[in-house]
Every structure is written in structure tokens, then in C-alpha cells.
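Got a predicted structure plus its sequence, pasted below:
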Amino acid sequence: MIYHVVPLAEWAAAPDRPYAPASLEEEGFVHCSPDTEVTLAVVNAFYRDAPRPLLALLLDEERLTAQCVWEEAAPVPPPGVAAGALFPHVLGPVNRDAVVRIQEVQWGADGRAVALRDAG
């Protein structure tokens, strides 16, 4: 499984079409993370002010119709992630049938992401 973070409103905006966030057009890929721990680090570094609820889509890499490549973060990984860690980058829209689970980011009293919980 690989993880992609997205606000609920963005994920729900076009449910009948493949998911294509702004990063796909701007950077050429969909940012993903390799596990829960790295996903939480990414949320705390880049998504603390994002609209909520904030979701983590768990993608089955083998179900993706777009190619997925693993690359180092540029210029550096977010705080809490080891140098040299590899991140999955999906090189096209995410087909919705590749999403096998959806979790919601849980927030601590200090405003930091602390866990992922199955969305219901």
C-alpha cells in the first residue's frame, strides 16, 4: 500500500472521474508516501492548514493504471523522515478502483497529526 493525502472536498469533487490533484499538472506526478509514519510526517510538514477533514487514501500500487516510481524527496524529506527515504510518485491520474481503504487524519490537541483512523 502507498498513501496519498487529500482534503475530503477535493477527493469528493468528481467521484465519477480518475483523481488528478493539482500536483499532477504542476509537477508531473501525484505525491504519495510509503507508510503511516511518513504520511503523518508529511501531513505535519505540509498539510496542517489544509481544509479538514483530511484523508489518507491507501492505494494498491498493483491496481494503479499509471506508472509509480520511487524517488528521493527534493530537496530534502520532511522533518522526521530519514535522508534518502524513497517516496512513491504516481505519474498519472489515480484510478479510483486502486483506492482500497480510506483513513482520516486524527489531530492532537497541539494541532499536529497523530494517527490515521478508518473513515466511516
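Right, received. Where do you want to start?

make it CA atoms for all contacts and neighbour counts henceforth
Fine.

what about the helices in this structure?
8-12, 22-27, 36-46 (DSSP state H).

ranking the ones you listed by burial, who's on top?
helix 36-46 (a mean of 19; mean count of other C-alpha atoms under 10 Å).

which other helices and strands contact that one?
Secondary-structure packing of helix 36-46 (3 or more C-alpha pairs under 8 Å, 6 or more residues apart in numbering; DSSP states H and E): strand 2-7, strand 113-118.

Of all the strand elements in the protein, which one is longest?
Ordering each strand of the chain by length in residues (DSSP state E) puts strand 99-107 first.

Included below, for side-by-side comparison, is a second structure:
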Amino acid sequence: MRIFHIATLADWEAAQESGAYRTSTRGVTLDEEGYLHASRADQWERVRAAYYADVTEPLVLLEIDTELLDAPVVEEAPAPGVDETFPHVYGELAPAAVVAVRRL
């Protein structure tokens, strides 16, 4: 399965150097949140519009192959009462699991 994560170019480049991506979402680390936020193909554009519209630094869209992850992926609602689920990655993201990177 393919899932998607919006990242700053700086965070993605740092992950490639260190060997692990650990940014959960804009301004929040994996350690703080407990998982990495991700989206399905039909969700990432809405996430970008809702949470990244005012970001001025370069962004990239990471396409992740869940078969290549070392961490579990769980479909969860982002808040109580929300029916739509989103994939959450419960662990760091190895750059090798990212099969495509697209500049946004």
C-alpha cells in the first residue's frame, strides 16, 4: 500500500543524512506525538490546504511503500467524532521506505 506524508525539504534532507525521518507533522516530532501523520492518495491535498497553506519554505510529498516500513501503520480517526481515518506510522521512517519524492 502507498501512503503519503508532507514534509519540509529541510526535514527530508536531514532524514536522508541521519537515516531516519522523525517529524510527525508540522512542528511536532515523533517523540512528542507518538506516531507520524500520513494520508492516503485522496487525502494529502486537503491536508496540505488545511495545515501547510501558509508554509513558505519548500515542501515535498513523500510517497511511502508500507511494505518497506519497519514500523506498524494503523488507520485511525484524528479526533473523537471524526469518521474519516488516516494512516499513522508508529515509528520512525527509514528513507528506504520512501519510493518517490515530489516537490510541492
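Yep, that arrived. Everything quoted here is computed from the prediction, not taken from an experiment.

Quick check: TM-score for this pair?
TM-score for the superposed chains, counting by TM-score structural alignment, normalised by the length of structure 2: 0.85, backed by 98 aligned residues with a C-alpha RMSD of 1.6 Å.

if we can go back for a sec, quick one: the helices of structure 1 as a markdown table, columns for distance to Leu54 of structure 1 too.
Shown next, in a markdown table, are the helices of structure 1 (distance: least, C-alpha to C-alpha, whole Å):
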| stretch | distance to Leu54 of structure 1 |
| --- | --- |
| helix 8-12 | 6 |
| helix 22-27 | 16 |
| helix 36-46 | 9 |
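
Compare those helices and give me the one nearest Arg52 of structure 1.
Across the helices of structure 1, Arg52 of structure 1 has its closest neighbour in helix 8-12 (6.9 Å, C-alpha to C-alpha).

ok, average deviation of that closest one from structure 2?
Its aligned residues in structure 2 lie a mean 0.8 Å from helix 8-12 of structure 1 after superposition (mean C-alpha distance after the TM-score superposition for structure 1).

what sits up against that helix?
Residues from elsewhere that reach helix 8-12 of structure 1, judged by C-alpha atoms under 8 Å, 6 or more residues apart in numbering: Tyr19, Arg52, Pro53, Leu54, Leu55.

Can you turn the buried part of the residues you listed into a ChimeraX selection?
A single ChimeraX command selects the buried members of these (16 or more other C-alpha atoms under 10 Å):
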select :19,54,55
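
for the closest residue in space to Glu72 of structure 1 that isn't next to it in sequence, what are its contacts?
Once flanking residues are discounted, Glu72 of structure 1 sits nearest to Leu86: 4.6 Å by C-alpha to C-alpha, 6 or more residues apart in numbering. By C-alpha under 8 Å, 6+ apart, Leu86 of structure 1 lies in contact with Pro34, Trp70, Glu71, Glu72, Ala73.

Brilliant, that's me finished.
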